[in-house]
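Novice: Only the shape, not the letters, is given here:
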């Protein structure tokens, strides 16, 4: 088969331009994400943004880099095509498409399995970073025992019966208080079976409601999205007070 040299030269030029473009797009996605995090001053808002968008933007960047690799590898072995004919052009195209598809699924699995560990580490750092009050004072995060005095009954109820956790920050100088709400079901934990951060709360059930005479029992059911491991964790609920 006759080799169209002009076509191959133009092909290589476009592939290289596309490679540079997709590499640039990948880095721009990452920079945009980090810039958004940087300009969010409220730490709770920063936490929520990272929790919702970190993995998604990272995956978009990886897709851009995979596309860049696909285009670049379609410029290699051009001399072989010149020597042996256009059949090798289609062979190269088939191989690069195959590798792009394989890379897509490999990186998808890697990000889904390994990257949540990095995200959770970043989230913990943001969540525990000392807050500042409107007056500029460093606030103190209350312990689980201390915070109940600052929560409403409905919030305490949420912590007991649902996968909700509240952080209470207080400015000891002015008494200013800030309460932040966190949803546990949005987060992954390390699976004891496979060791990946793919264990999440699947459902919850109130096995036994507490009364004034007896404690209650609340069960959280977890499932690993990677290996399918399941486990249930029991939580004993305190007896109801006489004022309940």
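Specialist: That came through fine. None of these values were measured; they are calculated from a predicted model.

Novice: Please make it C-alpha for all contacts and neighbour counts, starting now.
Specialist: Will do.

Novice: so which strand or helix has the spatially closest residue to residue 215 that is not a sequence neighbour?
Specialist: Spatially, and ignoring its direct neighbours in sequence, residue 215 is nearest to residue 239 (4.6 Å; C-alpha to C-alpha, 6 or more residues apart in numbering). Using DSSP states H and E, residue 239 maps to neither a helix nor a strand.

Novice: Contacts only, for residue 137.
Specialist: 171, 173 (C-alpha atoms under 8 Å, 6 or more residues apart in numbering).

Novice: how about 10 Å then?
Specialist: 130-131, 170-174, 176 (C-alpha atoms under 10 Å, 6 or more residues apart in numbering).

Novice: same check, this time on residue 49
Specialist: Contacts of residue 49 by C-alpha under 10 Å, 6+ apart are 33, 36-37, 40, 43, 123.

Novice: So what's the residue count around the nearest residue to residue 129 once chain neighbours are set aside?
Specialist: Leaving out its chain neighbours, the residue that sits closest to residue 129 by C-alpha to C-alpha, 6+ apart is residue 43, at 7.9 Å. Using other C-alpha atoms under 10 Å, residue 43 has 18 neighbouring residues.

Novice: Hmm, residue 133 and residue 43 touching each other?
Specialist: No - the criterion here is C-alpha atoms under 10 Å, and residue 43 misses it with residue 133 at 11.9 Å.

Novice: Assign residue 206 to helix, strand or coil.
Specialist: Look at residue 206: counting by DSSP: H, G, I helix; E, B strand; the rest coil, its state is strand.

Novice: Hmm, it is touching residue 215, no?
Specialist: No - using C-alpha under 10 Å, residue 206 makes no contact with residue 215, being 11.9 Å away.

Novice: Give me the common contacts of these two.
Specialist: residue 237.

Novice: Helix or strand for the most centrally placed residue in the chain, just tell me which one.
Specialist: With distances taken as C-alpha atoms, centre = their mean, residue 55 lies nearest the centre of the chain, 4.0 Å away. Here residue 55 sits within helix 43-73, counting by DSSP H and E.

Novice: Report the buried residues of that helix.
Specialist: 43-44, 46-47, 49-51, 54-55, 57-59, 61-73 (16 or more other C-alpha atoms under 10 Å).

Novice: Following that helix in sequence, what is the next regular element?
Specialist: Once helix 43-73 ends, the next helix or strand along the chain (criterion: DSSP H and E) is helix 78-84.

Novice: what distance separates that following helix from the middle of the whole chain?
Specialist: Distance of helix 78-84 from the chain centroid (C-alpha atoms, centre = their mean, to the nearest Å) equals 45 Å.

Novice: Let me see the contact set for residue 171.
Specialist: Contacts of residue 171 by C-alpha under 10 Å, 6+ apart are 131-141, 177-178.

Novice: what about versus this one:
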């Protein structure tokens, strides 16, 4: 049993080291981001399972040197029961930590690699991350549509000296959102619906329903889908070169005498600005 316990702990350590070595071997920041989001929790979960197995074997060692406890009888099965129970407890606690707590840590790690300054491989110049409004000039209509409904997020890096552009594609807005109730990054989209349309029946407002996988907290957030095209941004040179990518969320609270308080949340400053530009209290009150 002791040998099996040591082997289990050794395997857990090997799994952990292999994963981190593989991470260190990925050179491109975007590739490292993708590798982490696909594999980190999965590999750590395997490591914790082997630790749980090792703990079960070690618990089962209790009383193994006692002749009476080592015989096949009641105490023998009691030892096995406590070993399995202890290993199961460790495995379950590890599962909860990786499922609900660790995504918060992973989110910080993902942000680090996503927003790490890029270098143009052709010239060696440092590239600048464009804001949401600036990047639309470099995205075709299909990509802009994906960003409008937040199914896909694009980062555009520009080498201002050579004009070279690098576009990186991300699924959704990083990982799950942070739950305001429990503080974990476990708030995920459960349902989406179009609540308002323009005169030509094109989508105007998208309502997303979120549910926290941990505390089961529920919230709904409205997103305004802008109809601005890339040419609109090209014609507006006054837009500054602001970098607001690191902002997780913008909250807007509107107080009205007739309709009371309304709360809106947006994943970026640009989306909040678009909402305020097109906000009509009369239409909201009627709705």
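Specialist: All right, it came through fine. Note that the structure is a prediction, hence the values are computed from the model and not measured.

Novice: just to revisit the earlier point, pretty sure the residue nearest to residue 215 of the first structure sits against residue 160.
Specialist: No - in this structure residue 239 of the first structure lies outside contact range of residue 160 using C-alpha under 10 Å: 11.6 Å.

Novice: check contacts around the residue nearest to residue 215 of the first structure.
Specialist: Contacts of residue 239 of the first structure by C-alpha under 10 Å, 6+ apart are 209-216.

Novice: Can you pick out the most distant pair from those?
Specialist: 209 and 213 (11.0 Å; C-alpha to C-alpha).

Novice: Which of these two has more residues huddled nearby?
Specialist: A direct count of neighbours by other C-alpha under 10 Å for residue 209 of the first structure and residue 213 places residue 209 higher, at 16 against 11.

Novice: Need the counterpart of residue 222 of the first structure in the second structure.
Specialist: In the second structure, residue 222 of the first structure lines up with residue 210, judged by TM-score structural alignment.

Novice: Residue 149 of the first structure too?
Specialist: In the second structure, residue 149 of the first structure lands on residue 137 (TM-score structural alignment).

Novice: any idea how far its match is from residue 233 of the second structure?
Specialist: 7 Å (C-alpha to C-alpha, to the nearest Å).

Novice: buried subset of the contacts of residue 171 of the first structure?
Specialist: By neighbour count, with 16+ other C-alpha under 10 Å, the contacts of residue 171 of the first structure hold 131-133, 137-141, 178 as buried.

Novice: Verify the stated contact: residue 150 of the second structure with residue 171.
Specialist: Yes - at 8.7 Å, residue 150 of the second structure counts as touching residue 171 under the criterion of C-alpha under 10 Å.

Novice: Mind checking which of these two has more residues around it?
Specialist: residue 150 (17 against 13).

Novice: That one falls within a strand, correct?
Specialist: No - using three-state DSSP, the assignment for residue 150 of the second structure is coil, not a strand.

Novice: what about the counterpart of it in the first structure, distance to residue 156 of the first structure?
Specialist: Aligned counterpart of residue 150 of the second structure in the first structure: residue 162 (TM-score structural alignment). Counting by C-alpha to C-alpha, the gap from residue 162 of the first structure to residue 156 of the first structure is 10 Å.

Novice: what ranges do the helices span in the second structure?
Specialist: 2-25, 29-59, 67-70, 74-96, 102-114, 132-135, 141-148, 230-234, 269-278, 281-286 (DSSP state H).

Novice: Let's have the ones you listed in JSON lines, adding distance to residue 188 of the second structure.
Specialist: Output for these, formatted as JSON lines (distance: least, C-alpha to C-alpha, whole Å):
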{"stretch": "helix 2-25", "distance to residue 188 of the second structure": "26"}
{"stretch": "helix 29-59", "distance to residue 188 of the second structure": "15"}
{"stretch": "helix 67-70", "distance to residue 188 of the second structure": "50"}
{"stretch": "helix 74-96", "distance to residue 188 of the second structure": "17"}
{"stretch": "helix 102-114", "distance to residue 188 of the second structure": "12"}
{"stretch": "helix 132-135", "distance to residue 188 of the second structure": "23"}
{"stretch": "helix 141-148", "distance to residue 188 of the second structure": "17"}
{"stretch": "helix 230-234", "distance to residue 188 of the second structure": "30"}
{"stretch": "helix 269-278", "distance to residue 188 of the second structure": "19"}
{"stretch": "helix 281-286", "distance to residue 188 of the second structure": "26"}
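
Novice: Out of the ones you listed, which is closest to residue 175 of the second structure?
Specialist: Here helix 102-114 is closest among these (C-alpha to C-alpha), at 6.8 Å.

Novice: one step back: narrow the contacts of residue 137 of the first structure to just the buried residues.
Specialist: Buried members of these, counted by 16+ other C-alpha under 10 Å: 131, 170-171.

Novice: Surely residue 139 of the second structure touches residue 169?
Specialist: No - with contact defined as C-alpha under 10 Å, residue 139 of the second structure does not reach residue 169; the gap is 11.2 Å.

Novice: So these two - more neighbours on which side?
Specialist: Just comparing residue 139 of the second structure and residue 169: by other C-alpha under 10 Å the higher neighbour count belongs to residue 139, 17 against 12.

Novice: Contacts only, for that one.
Specialist: Counting by C-alpha under 10 Å, 6+ apart, residue 139 of the second structure has contacts 145, 147, 154-156, 167, 230.

Novice: ok, the equivalent of residue 221 of the second structure over in the first structure to residue 217 of the first structure distance?
Specialist: Applying TM-score structural alignment, one finds that residue 221 of the second structure aligns to residue 233 in the first structure. The spacing between residue 233 of the first structure and residue 217 of the first structure, counted by C-alpha to C-alpha, is 10 Å.

Novice: before we move on, what about residue 172 of the first structure?
Specialist: 36 Å.

Novice: matching residues in the first structure for stretch 264-274 of the second structure?
Specialist: Using TM-score structural alignment, stretch 264-274 of the second structure finds no match anywhere in the first structure.

Novice: mind checking how far that stretch is from the chain centre?
Specialist: With C-alpha atoms, centre = their mean, you get 18 Å for stretch 264-274 of the second structure.

Novice: Number of residues surrounding the residue nearest to residue 266 of the second structure when sequence neighbours are not counted?
Specialist: Nearest residue to residue 266 of the second structure, sequence neighbours excluded (C-alpha to C-alpha, 6+ apart): residue 250, at 5.1 Å. By the criterion of other C-alpha under 10 Å, residue 250 of the second structure has 15 neighbours.

Novice: Now check residue 250 of the second structure against the first structure: what is it aligned to?
Specialist: So, by TM-score structural alignment, residue 250 of the second structure is left unmatched.
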